[in-house]
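Colleague: Sequence and predicted structure, then a few things I'm wondering about:
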Amino acid sequence: MKKKLKLSIALTTYNGSKYIIQLLDSLKKQTLAPDEVIIVDDNSTDSTVEIIKDYIKKYNLINWKVYKNSKNLGWQKNFTKAISKTTGDYIFLADQDDIWYKNKIKKFMECFLRTNAWMVVSDFNVIGNGRSRKTTSMPKINYEIEKDAKKIKFDENYALILRPGCVMAINSVLKRIYLDLWFEKTPHDALLWLIASITNNIYYIDSPSIDFRRTDGNASGSIAHDISFKRNAIIGEKKVNKWYLNSNLVNKKFIKIIRRNTRWNNLRYELLINHKLSSWVRLFKYKDCYKTNKQYLGDLYYYLVSKRNK
């Protein structure tokens, strides 16, 4: 007799009282219901937690659990905490402002069960403060058909995240590796993508599964924040590359690309963290590892800014 697969949702909240009911409604109305919903609140100062508790009580959602941190952990650590609390075979990631389409879990699970995917991602529609949808451009995904599903192709840009965490679902294997490799201030979706990508285990649904709410509060932060993000991304790539090359998962077809990416990352580390300008000149040889020429020039810009502020 086959074991019943357990499906989890990991949701984090912080001062999300304005839109949280819309998300909760969309989770509750899924055509394939989750077996558990884990909600971790990062010490909200508004009524978010009270709204969630009332919702759980109103609909007798005994498999929904909400936890409130005694102090603010920051969104990266908070999401990792939520993921760690899940017990499912498959984990769906949720953001507090979004609205899921009712067949999201069903469509993702159909893809998981047809393949050996560690991660499944989809497209999304964008909405603003209201419910009207906006046009948005998403990075193009190159894929190949495997087992009647779209498998994302491995290439030299494997570390570049092409879809956000709110349209990701992962299996428990990826979860365990992620929890072993995660480090402070690392965005959960970027690291999850990198691990799943380097192991060639991401599948793609080329239709929207949610309305992604984009508000003024979603804007990027300061230059200092951007530099910190770049540094953590470089460190994360170095860490994952090393883990993969020392694992029993290595695909010989990809080793050349990964080793070249490792050399590229080492030079970026020397430039942006050790502040060696000569490394930027040497990076010219690895320009193809950048998605665009603008990103290559961007590394020089961030070097100059961080050097000035050092």
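Modeller: Arrived safely, thanks for sending. Numbering: from 1, shown residues only.
Colleague: Could you use CA atoms for every contact and neighbour count after this?
Modeller: OK.
Colleague: for the stretch 101-250 of the chain, what spans make up the helices?
Modeller: Along the stretch 101-250 of the chain, the segments classed as helices by DSSP state H, counting those that start in this stretch run 104-114, 172-181, 188-198, 223-245.
Colleague: adding another structure so you can compare the two:
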Amino acid sequence: MPSPLVSVALCTCNGEAYIEAQLASVLAQTHRELELVVVDDASNDRTVEIVEEAARRDHRIQLHRNPRRLGVNANFARAFSLCRGDFIAPCDQDDVWSARKLETLMAAIGDADLAYGDSAVVDSTGRPTGNTLGGQRRMVRGRGNVALAFENSVSGHAALFRNTLLTQALPFPEGVWYDGWLAFAASQRAGVVYVDEVMVDFRRHADAQTRIGHASRGGAPDRHQRRAREARQWLAMSVAALDAAATRPWPGREAAQALSRAITDADAGQRLMPLWQALLRHRRALYGDQALASWMALRLGARIVGRMRRARSPA
């Protein structure tokens, strides 16, 4: 049987420093049935010129340009709408993929809606830092994980998903990153598969557009303020994801609604006991049928309460 077409959705914005290496790594994939859909978000550097030059050499590249800047989520939503493949692989402009990334994820996805792998963290020059994203967080998998609103480990640059997932994932809700939302949607449908293998050199640098950036170089007051701000953002994003999930025809919508209400009330200074009760009552929706679901729900509660306290103590 012919190999399924995979659409690589590459979003760019002022990426001239790194885009050539990423283009080369995508075009060198061992899964040859691919199209590379590039959507440029109103770059004002040489990014478009570099992509146009590559497109003249390889017919698989399509270039689309936004007349005005849309931002990360909206740009990826447009890129996905232009993809023709049965499977879609989001792509950032500043990473480098291993040659077997698409082949490996295609072999692993099975009946699931989304598969993803690990990423090695590199610096702006591509030098390894010795860290991986999988070494810094719990890599989720399976179905029915409302906990993805809090503990999402799926990075778009490391993922492959079915085009049909977009029917339930779009539109992307406000206040939630597109890749975390896709993983949430996949967990509520046919599930998420994790492949414990490094497939991407994930570049961390000062100009990155993603949420994972550099720590502040300031002194203690700056560090405390940054930690308080990050805690507040984490809480806001988690509640936004829960609120959006409560409006979708998903199995976990009742749990999402109850948890959003409990967190909002607790954060407003009301009693914490209803939050703990909601977490335990909906532990199966949070973590599926895992044997340690109760313990994991209590651990999540401690994390939520800790973020609330940190958000109130900027100094």
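Modeller: Nice, I can see it. Predicted model only: the values in this text are computed from it and were never measured.
Colleague: circling back: among the helices of the stretch 101-250 of the first structure, which comes closest to Val40 of the first structure?
Modeller: helix 188-198 (14.5 Å; CA to CA).
Colleague: quick one: that closest one aligns where in the second structure?
Modeller: Per the alignment by TM-score structural alignment, helix 188-198 of the first structure matches residues 178-188 in the second structure.
Colleague: who's in contact with that stretch?
Modeller: 73, 76, 112-114, 141-146, 148-149, 152-156, 165, 168-169, 172, 192, 241, 250-252 (CA atoms under 8 Å, 6 or more residues apart in numbering).
Colleague: Please state the offset of that stretch from the chain centre?
Modeller: Distance, stretch centre to chain centre, for stretch 178-188 of the second structure: 8 Å (CA atoms, centre = their mean, to the nearest Å).
Colleague: same check, this time on stretch 155-173 of the second structure
Modeller: 9 Å.
Colleague: try stretch 231-248 of the first structure
Modeller: On CA atoms, centre = their mean, the centre of stretch 231-248 of the first structure falls 16 Å from the chain's centre.
Colleague: One more: stretch 48-64 of the first structure?
Modeller: Relative to the mean C-alpha coordinate of its chain, stretch 48-64 of the first structure is positioned 26 Å out (CA atoms, centre = their mean).
Colleague: List the contacts of it.
Modeller: With CA under 8 Å, 6+ apart as the contact definition, stretch 48-64 of the first structure has outside contacts at 13-17, 20-21, 35-39, 41, 66, 68.
Colleague: make it 10 Å
Modeller: Where contact means CA atoms under 10 Å, 6 or more residues apart in numbering, the residues beyond stretch 48-64 of the first structure that reach it are 8-9, 13-21, 24-25, 28, 34-43, 65-68, 96.
Colleague: Please apply the same query to stretch 262-273 of the second structure.
Modeller: Outside stretch 262-273 of the second structure, the residues touching it (CA under 10 Å, 6+ apart) are 235-236, 238-239, 256, 259-261, 274-279, 301, 304-305, 307-309, 311-312.
Colleague: ok, now with 6 Å
Modeller: Applying CA atoms under 6 Å, 6 or more residues apart in numbering, the contact partners of stretch 262-273 of the second structure are Leu275.
Colleague: now swap in stretch 121-141 of the second structure and tell me
Modeller: 118-120, 153, 192-194, 202-205.
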